[in-house]
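> Fold the following, please.
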Amino acid sequence: MTDSSQPPRGDVRGARVLVVEDEPSIADVLSITLRFHGFDVSTAATVRQARHLAEHVRPDAVLLDVMLPDGDGRELGRELRSALPEAGIVFVTARDAPAEVVGALGFGDDYITKPFHIDEVVARIAAVLRRTRPADVLPRRAPLRHGDLELDETTYTVRRGARSAQLTPTEYALLRFLVRNAGQIVPKEELLRHVWQYQHPAESTVVETYISYLRRKLGTLGPPLITTRRGVGYGLT
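I've put the predicted structure just below:
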């Protein structure tokens, strides 16, 4: 899989996409890339989690792995089609037998086989959304704000007053999580679980690395925002 820097054609940004994938590395690539292209992404690793999120998030599209640890993704697809008839459903699987494809497309909107190119996933999600929901009625997310800091949810731009900076998808996801938890110190382990989906994070230094990237970029926009509680985590002043 490779990343893409080009947005999908057509204005489908802001649409809610539920990614159901039990392989953490694949789920991470999918969620970060889709967020980079302006989608509002939720992730689930099991059928149970997917049912819960589908009920509460009401996604516009579902990217659904066929083989899940606690059930068959195709059966979940049938349930979601019944519960969310207007949502687009795109299946992802390593199986490419014609019978599998035909069976899935009986109640899904598209079908992608592994290994896949990440550009193809973005393009197909966008195409399904354009078919299932006209672009001119897709929800547009309001900017996130904390003090004079504003995060544009469609362009991945950060502003403070008239000045702006471009963030990478991971930098943006980290800052967004800090903004959504402003007023408290977020433990490093929580950041790793929610931003990187790491399950055993004790020895990782990735948070420190990306905090330094954010400080460098945000430092060009105004006074320091990110505070460190040594041995605990990070927060916004």
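> going forward, measure contacts and count neighbours with C-alpha atoms only.
Noted.
> Show me where the chain has its strands.
16-20, 40-44, 61-65, 67-68, 71-72, 88-93, 110-113, 144-146, 149-152, 157-160, 163-166, 186-187, 226-229, 233-236 (DSSP state E).
> orientation of the second one relative to strand 16-20 in degrees?
With axes from the mean of the first three to the mean of the last three CA atoms, to 10 degrees defining the directions, strand 40-44 sits at 20 degrees from strand 16-20.
> Second input sequence below; structure requested for side-by-side comparison:
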Amino acid sequence: MSHKILIVEDEEKIARVIQLELTYEGYETETASTGTEALDKFHKGQWDLILLDVMLPGLSGMEVLRRIRSNDSIVPVILLTARDSVIDKVNGLDHGANDYMTKPFQIEELLARIRACLRMTSLLYQEKQLDIQISDLRIDEKAREVTRGGQTIELTPREFDLLLFLAQHPQQVLNREQILNDVWGFDYYGDTNVVDVYIRYLRKKMDHGFSKPLLHTVRGVGYMLKE
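Here you go, the predicted model:
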């Protein structure tokens, strides 16, 4: 599947050259010549990368970049500009650009930077896919963070481990012994009622105040996490 690139450039000849080169390399492309048009196409499409001229009629490239970043923190943006001062470059990068190309540039270098940005973005998407999501519940295993409906849920380490185990087996009923062995460890010799206690803690934090419960009790068997 080819990557989709939005080319935002008000100089028609430059935009056409870039579009021809990218199309030849196998990319799908569209162009925009103003900041307003760029934002309209950004919101209507799914883009893998955006080439963004800084000097645009109407909305400037920096303002377009700011608005893009308020909606999407991952899509890579490479700024294109005739300004080559360090201040301009730093300003662009501080606004959320991934890279900066000074005009005139060699198309081979632009293609190399596009490939580099796409590789980096692919790694970021892979990391995000490590998150577990069930309905509006999101679990970031790496950061050990939990949100539901965008609201942060504060959990103790044990509560997080319990939720993670349940989330790794969605729609599956897990009995107390299974939960104890995985969350507390095989060498745990305490009362199995500890599972019930922590389930109550967890349910109060992640289901209380929401219209649909996600943590369910299957009487006589165990517990399960499902939409």
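> before we move on, the earlier item: ok, which of the strands of structure 1 comes nearest residue 55 of structure 1?
strand 16-20 (11.1 Å; CA to CA).
> so the longest helix that structure 1 contains matches what in structure 2?
If you go by DSSP state H, structure 1 has its longest helix at helix 118-132. The aligned range for helix 118-132 of structure 1 in structure 2 is 107-121, by TM-score structural alignment.
> where's the longest helix of structure 1 relative to the chain centroid, distance-wise?
Helix 118-132 of structure 1 has its C-alpha centroid displaced from the chain centroid by 14 Å (CA atoms, centre = their mean, to the nearest Å).
> Now it on structure 2. Mean distance?
By mean CA distance after the TM-score superposition for structure 1, the fitted helix 118-132 of structure 1 averages 0.8 Å away from its aligned residues in structure 2.
> orientation of that helix relative to strand 16-20 in degrees?
Using the same axes, to 10 degrees: helix 118-132 of structure 1 against strand 16-20 is 130 degrees.
> Export the strands of structure 1 as CSV, with columns for mean neighbour count and distance to residue 50 of structure 1.
Shown next, in CSV, are the strands of structure 1 (neighbours: other CA atoms under 10 Å; distance: least, CA to CA, whole Å):
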stretch, mean neighbour count, distance to residue 50 of structure 1
strand 16-20, 25, 6
strand 40-44, 20, 5
strand 61-65, 26, 9
strand 67-68, 18, 11
strand 71-72, 14, 11
strand 88-93, 25, 13
strand 110-113, 19, 18
strand 144-146, 15, 26
strand 149-152, 19, 27
strand 157-160, 19, 30
strand 163-166, 14, 32
strand 186-187, 16, 26
strand 226-229, 14, 33
strand 233-236, 20, 29
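> And those: which comes nearest residue 81 of structure 1?
strand 88-93 (7.8 Å).
> and the angle from the closest one to helix 118-132?
150 degrees.
> all helices for structure 1, in order.
For structure 1, applying DSSP H gives helices covering 24-36, 47-57, 73-83, 98-105, 118-132, 169-180, 188-191, 206-218.
> What is the mean deviation of the first one from its aligned residues in structure 2?
Spelled out, it's helix 24-36 of structure 1. So helix 24-36 of structure 1 averages 0.5 Å relative to structure 2 (mean CA distance after the TM-score superposition for structure 1).
> Pull up the aligned stretch in structure 2 for that helix.
Counting by TM-score structural alignment, helix 24-36 of structure 1 corresponds to 12-24 in structure 2.
> Can you give the distance of the matching stretch from its chain's centre?
So, by CA atoms, centre = their mean, the centroid of stretch 12-24 of structure 2 is 29 Å from its chain's centroid.
> Report the contact partners of the aligned partner of residue 49 of structure 2 in structure 1.
The alignment partner of residue 49 of structure 2 in structure 1, by TM-score structural alignment, is residue 61. Neighbouring residues of residue 61 of structure 1 by CA atoms under 8 Å, 6 or more residues apart in numbering: 15, 16, 17, 18, 87, 88, 89, 90, 125, 128, 129.
> one more time with 10 Å, if that's ok
Contacts for residue 61 of structure 1 (CA atoms under 10 Å, 6 or more residues apart in numbering) come out as 15-19, 41, 54, 84, 86-90, 109, 125-126, 128-129, 132-133.
> which residue sits closest to it in space, ignoring its chain neighbours?
residue 88 (4.3 Å; CA to CA, 6 or more residues apart in numbering).
> I figured that neighbour hits residue 134, correct?
No - between residue 88 of structure 1 and residue 134 there is no contact, the gap being 12.0 Å when judged by CA atoms under 10 Å.
> and the end-to-end length of stretch 30-45 of structure 1?
Criterion CA to CA, to the nearest Å; first-to-last residue distance in stretch 30-45 of structure 1 is 13 Å.
> what does stretch 34-53 of structure 2 give?
Per CA to CA, stretch 34-53 of structure 2 runs 9 Å from first to last residue.
> Could you do stretch 1-9 of structure 2 as well?
25 Å.
> just stretch 58-74 of structure 2 next, same as before
Note: stretch 58-74 of structure 2 ends 25 Å apart using CA to CA.
> do stretch 75-87 of structure 2 as well
23 Å.
> Which stretch of structure 1 lines up against that stretch?
Counting by TM-score structural alignment, stretch 75-87 of structure 2 corresponds to 87-99 in structure 1.
> If we go by neighbour counts, what in stretch 104-116 of structure 2 is buried?
Neighbour counts using 16 or more other CA atoms under 10 Å place 110, 113, 114 of stretch 104-116 of structure 2 among the buried residues.
> From residue 14 of structure 2, how far off is the first one?
Here the distance between residue 110 of structure 2 and residue 14 of structure 2 works out to 13 Å (CA to CA).
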